[in-house]
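>>> sequence and predicted model, in that order:
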Amino acid sequence: MVSSRTSQPNSWLPKGPALLFAPADRPERFAKAADRSDMVILDLEDGCRAENRAEARKNVQHADLDPERTIVRINAVDSPDFAEDLAAVVDSPYRTVMVPKVECGFSLGDANSNDRPLPADFRVIALIETPRGVVNLPEIAADPQVVALFWGAEDLTAALGGTSSRYSADEVPTPGGGPSGHPGGYREVPRLTRALVLTHAAAAGIVALDSIHADTTDTKGASAEAIDAAASGFTATVSIHPGLVPVIREAYAPTEEQATWARRVIEGAAKNTGAFALDGQMIDAPLLRQAEIIAARIR
């Protein structure tokens, strides 16, 4: 399936580069998580104890948060909790949902089709964390309700029959071994999945969100992964701990040198209808697009 959105990017963008999970059964953390991040993800799935989900759904409904800066992660479509999660979100002000373990498009119909499992006004962040989800990325990214792709290494590794998503220090004696740039980087299949999520999101004109750094004490590794994510084209990185928010924001923030370059490129493009030279560098459409991305991150 070819997306009809490839020529025009989807209009939804996260409010900043640092998204933060908050367990939906811990309402006392909601406001703090929202204050310390660019968007908060109220988690009814893995971050919420199963026995607490009924109360957690009420917490979501009663949460006094900005709907434009709030995402709700519900349980998978084939989960017994899905219907109750969905009903709770429908009865809340929140309309951006993260759906885990997405393995196909939600319907062959359009966004208003009656056979779709989610209301037409819901924006969907599709979480890719199973082999079937990886294989069906083109269909998922093309789905008219999907506004972003996210991916998860741990569930994917378990579904593959693996036991570890990252190299250990003993396996990688020298720096390298994955996007983190040091021992502890992703193994090959998670790295491939990360690249495919970014590529298919870009091809469909939607947002790609990079996965969490599970070791919340490893600020160096989290910083390296976020720097790589920003440079590669991810729009934001998701975290499970507020302590990693500052390094994520710093990673996505352009340097003064980058900001100056971007400003000069954009100014030069306004005066030229085609390629032009800037300090001995030929500036064409791809470099102009990079300058525009840097400028957007400054804003």
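Arrived safely.
>>> okay, CA-based contacts and neighbour counts for the rest of this
Will do.
>>> gap between residue 272 and residue 258?
21 Å (Cα to Cα, to the nearest Å).
>>> can you show me the strands along the stretch 151-299 of the chain?
Taking DSSP state E, counting those that start in this stretch to define them, one finds strands in the stretch 151-299 of the chain at 207-210, 236-239, 276-278, 281-283.
>>> show me what the first one is packed against.
I take that to be strand 207-210. strand 146-151, helix 188-204, strand 236-239 (3 or more Cα pairs under 8 Å, 6 or more residues apart in numbering; DSSP states H and E).
>>> let me have the ones you listed in JSON lines, extended by distance to residue 102.
As requested, these are arranged in JSON lines below (distance: least, Cα to Cα, whole Å):
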{"stretch": "strand 146-151", "distance to residue 102": "10"}
{"stretch": "helix 188-204", "distance to residue 102": "12"}
{"stretch": "strand 236-239", "distance to residue 102": "18"}
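>>> point me to the residue sitting closest to the centre of this protein.
residue 209 (1.8 Å; Cα atoms, centre = their mean).
>>> what sits against that residue?
By Cα atoms under 8 Å, 6 or more residues apart in numbering, the residues touching residue 209 are 148, 149, 150, 151, 234, 235, 236, 237, 238.
>>> this is the other structure I want to compare:
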Amino acid sequence: MPSTDSSTTAVLPFTMGPALLFCPADRPERFGKASERSDAVILDLEDAVAPADKKGAREAILEQAGSAEQGTGGLEPSRTIVRVNPVGTQEFELDLEALARTPYRTVMLAKAESAEQLRSLEGYQVIALCETAAGIVNAASIAAEPNVVGLMWGAEDLLASLGGLSSRNDDGGYRAVALHSRSAVLLAAKAAGKEAIDSVYVNIPDLEGLSAESRDAVSSGFGAKACIHPNQVAVVREAYAPTDEAVAQATELLEAAAAAGTGVFQFKGKMIDGPILKHAEATLRRARH
């Protein structure tokens, strides 16, 4: 298996997404389908698995990884994330022991709260899941750690850590503290040059609400959104995929910028500068992806 020595493991930019799908690690019969239906699968050893089933969940991941080595199936390491239990728990140590025997090197750290915790995962590319008050407050220092490739925020665990009742108002929109936390994680991630992943949408039947939230996520700068049900994947992908019209407009604008050869120019009656060109470039990147 690959070494977990940080000196031999290159930290690459996070390119998975836009739709990341959680799958309980104690349900190995779902691994393949979850991977096929999403842009990346998150094998969950934390909240989705009952304490009594965590040992079996680790064994399921090891068995699946062994099948892949023998050429009889398995998940692509480049499209697989393993969510481990929080640092400081016995389950975390057992998770790491199991992971060392697999090819999976992208880890989601549940309840990340400090930069120091990330050093327990040297050799892995880490998505730090900020879902407590301490995690949100320390998001900037967490994002700055070299092995961190992205930050994600968790709404419901966050409100629970605050002693609250729900992250959303009766109309389905986020409460102010949740919106603040969402923005804080996004800003911290981008300031450190890392990716930002939006939280899950727990109202599974409400695909219209998911669509609206996903469109806001991509417009705000989140590079991906996590899903908890396969039916959510297509909605997230659609929100992230630019329309043909948007692609054509972005292409035309960038071609005009190249022809103008100046920092600021006029295009179709509008003044165009650097930020507008960056929006166009982002549109084409999403189209290529």
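Great, that's in hand. Note that the coordinates shown come from a computational prediction; the quantities given were computed from them, not determined experimentally.
>>> export the contacts of residue 209 of structure 1 to a markdown table and tack on distance to residue 80 of structure 1 and neighbour count?
Below are these laid out as a markdown table (distance: Cα to Cα, whole Å; neighbours: other Cα atoms under 10 Å):
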| residue | distance to residue 80 of structure 1 | neighbour count |
| --- | --- | --- |
| 148 | 24 | 28 |
| 149 | 23 | 27 |
| 150 | 22 | 26 |
| 151 | 22 | 30 |
| 234 | 32 | 26 |
| 235 | 32 | 24 |
| 236 | 30 | 26 |
| 237 | 29 | 28 |
| 238 | 26 | 25 |
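>>> for those, which one is nearest residue 263 of structure 1?
Closest approach to residue 263 of structure 1 among the contacts of residue 209 of structure 1 (Cα to Cα): residue 235, at 20.0 Å.
>>> translate the closest one into the numbering of structure 2.
Alignment note: residue 235 of structure 1 maps to residue 223 in structure 2; criterion TM-score structural alignment.
>>> can you check residue 246 of structure 1 too?
Match for residue 246 of structure 1 (TM-score structural alignment): residue 234.
>>> distance of that match from residue 20 of structure 2?
For residue 234 of structure 2 relative to residue 20 of structure 2 (Cα to Cα), the value is 11 Å.
>>> more neighbours: which of these two?
Looking at residue 234 of structure 2 and residue 20 with other Cα atoms under 10 Å, you find the greater number of neighbours at residue 20, namely 30 against 15.
>>> residues touching that one, list them.
Counted by Cα under 8 Å, 6+ apart, residue 20 of structure 2 has contacts 38, 39, 40, 41, 42, 224, 225, 226, 227, 233.
>>> now do residue 72 of structure 1
41, 42, 43, 44, 89, 94, 96, 97, 98.
>>> which of the residues you listed are retained in structure 2?
Among the contacts of residue 72 of structure 1, the ones still in contact in structure 2 (both residues aligned by TM-score structural alignment, their matches' Cα atoms under 8 Å) are 41, 42, 43, 44, 94, 96, 97, 98.
>>> name the element the fifth one belongs to?
So that's residue 94 of structure 1. Using DSSP states H and E, no element contains residue 94 of structure 1; it sits outside every helix and strand.
>>> cool, and the second one?
Assessed by DSSP H and E, residue 42 of structure 1 sits inside strand 39-43.
>>> and that strand, what does it pack against?
Contacts defined by 3+ Cα pairs under 8 Å, 6+ apart place strand 39-43 of structure 1 against strand 18-23, helix 30-35, strand 70-73.
>>> mean per-residue distance, the second one to structure 2?
In this case it means helix 30-35 of structure 1. For helix 30-35 of structure 1, the mean deviation from structure 2 after alignment is 0.4 Å (mean Cα distance after the TM-score superposition for structure 1).
>>> ok, the last one next?
After superposition onto structure 2, strand 70-73 of structure 1 sits on average 0.3 Å from its aligned residues (mean Cα distance after the TM-score superposition for structure 1).
>>> ok so, going back, who has more neighbours out of residue 272 and residue 258 of structure 1?
Using other Cα under 10 Å as the criterion, residue 272 of structure 1 and residue 258 rank with residue 258 on top: 14 against 10.
>>> select from the kept ones among the contacts of residue 72 of structure 1 the one having the most neighbours.
Neighbour-wise, those (other Cα under 10 Å) top out at residue 42, 32 neighbours.
>>> relative to residue 224 of structure 1, how far out is it?
26 Å.
>>> can you check residue 72 of structure 1 too?
Distance from residue 72 of structure 1 to residue 224 of structure 1, by Cα to Cα: 27 Å.
>>> residue 75 of structure 1 matches what in structure 2?
Match for residue 75 of structure 1 (TM-score structural alignment): residue 85.
>>> three-state assignment of residue 91 of structure 2?
helix (DSSP: H, G, I helix; E, B strand; the rest coil).
>>> residues touching the nearest residue to it once chain neighbours are set aside, list them.
Once flanking residues are discounted, residue 91 of structure 2 sits nearest to residue 85: 6.1 Å by Cα to Cα, 6 or more residues apart in numbering. Residues counted as contacts of residue 85 of structure 2 (Cα under 8 Å, 6+ apart) are 45, 46, 91, 92, 95, 109, 110.
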